[in-house]
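**Q** sequence-free structure coming up:
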């Protein structure tokens, strides 16, 4: 069984969603066939939205990606699945990389790495800055880095999936053209 067929077989049908008491209220929006169709644009947009919200927002990623997929007419299952780009294994490296990117873009000063949360006074490198001021200073580079990463990776995944989809279509079409007539 091909991968796409296996994925489709594991997805809930529209009828199952309509009968689900927790999702029934979404019925008017979720029943659009375009939201479930496996097309190049829909899948690429769904993955891009999922990656965008997965990187940008640490909580409520799935509901936000579904809402964006409904508004932008993207594939909902791929939007939901691609939010898992951030998980307990990848969360730390992604946020550290986003912080470093934010420090580079904003030109902020690096903060010392020996922060003792049990003794806030010992965590202050600058004697004039309080512990909460230092945490706030970490926030700006992190937010800038997350926003840039989310936008760049969302656009990159959209372009990459579109290119791969187009390449597969061309390869299949060439294979059919070379096949002997039956």
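**A** Received the coordinates, thanks. Just so you know, these numbers come straight off a predicted model, no measurement behind them.

**Q** CA only for contacts and neighbour counts going forward, please
**A** OK.

**Q** can I assume residue 157 is in contact with residue 44?
**A** Yes. Counting by CA atoms under 8 Å, residue 157 touches residue 44, with 7.2 Å between them.

**Q** structure B:
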């Protein structure tokens, strides 16, 4: 069952409630619905975790926790999925979102030299002398980025939700067929003896 696999990696509500600062949430954090491992809870957590991962703010985990509590889906999974966006994946996420937004808004896409100048400017300002940063002339549309982020988040969240439901159903049907085969084999063995 997928429950056994998932339960192996998710902490217990008591362990989470014992963490410092969690007592402020009160009894909400120990609500059994936030810790259920069923198709609805896991697929909902997949949706909200992925959507919150695409929010370009440092408080993604808090937003995912609030969504999990509000929609009563699996809390640990929705928080864990926010780590899809990390320092290694953030640049591709932002670039693909800007591509989607620029197509919708009809604004020109950034070419490779402009991206190279942006990366050089960011690295020199972070690790070197900011006075020697490479000046860049580009038109960046924030609206295109935000709309692209929203569209990408909702579409990928919906795909994740649907995939979890389909995989869950496939796993349950497969287990049911295996049990039917075992029962049939058992009956045949009983008839022979």
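**A** Yep, that arrived. Remember, predicted model here, so these are calculated numbers, not experimental data.

**Q** Can you give me the TM-score here?
**A** The TM-score (TM-score structural alignment, normalised by the length of the first structure) is 0.82; 171 aligned residues with a CA RMSD of 2.5 Å.

**Q** Settle it for me: which of residue 157 and residue 44 of the first structure has more neighbours?
**A** Using other CA atoms under 10 Å as the criterion, residue 157 of the first structure and residue 44 rank with residue 44 on top: 27 against 20.

**Q** what's the helix or strand for that one?
**A** Using DSSP states H and E, residue 44 of the first structure falls within helix 40-56.

**Q** Other residues contacting that helix?
**A** If you take CA atoms under 8 Å, 6 or more residues apart in numbering as the criterion, helix 40-56 of the first structure is touched by 34-35, 61-62, 64-65, 68-69, 73-86, 94, 146-147, 149-151, 153-159, 161-162, 165-166.

**Q** Show me what secondary structure element comes after it.
**A** Next in sequence after helix 40-56 of the first structure, counting helices and strands by DSSP H and E, comes helix 61-72.

**Q** Quick one: map residue 23 of the second structure onto the first structure.
**A** Mapped onto the first structure by TM-score structural alignment, residue 23 of the second structure lines up with residue 24.

**Q** Could you double-check that its match lies in contact with residue 17?
**A** Yes. With contact defined as CA under 8 Å, residue 24 of the first structure reaches residue 17; the gap is 6.6 Å.

**Q** Tell me which of the two has more neighbours.
**A** The neighbour count for residue 24 of the first structure versus residue 17, taken as other CA under 10 Å, is higher for residue 17 (17 against 14).

**Q** Could you count how many residues lie near the closest residue to the match of residue 23 of the second structure other than its chain neighbours?
**A** In space, and not counting its chain neighbours, residue 24 of the first structure is closest to residue 18: 5.0 Å by CA to CA, 6 or more residues apart in numbering. Using other CA under 10 Å, residue 18 of the first structure is surrounded by 17 other residues.
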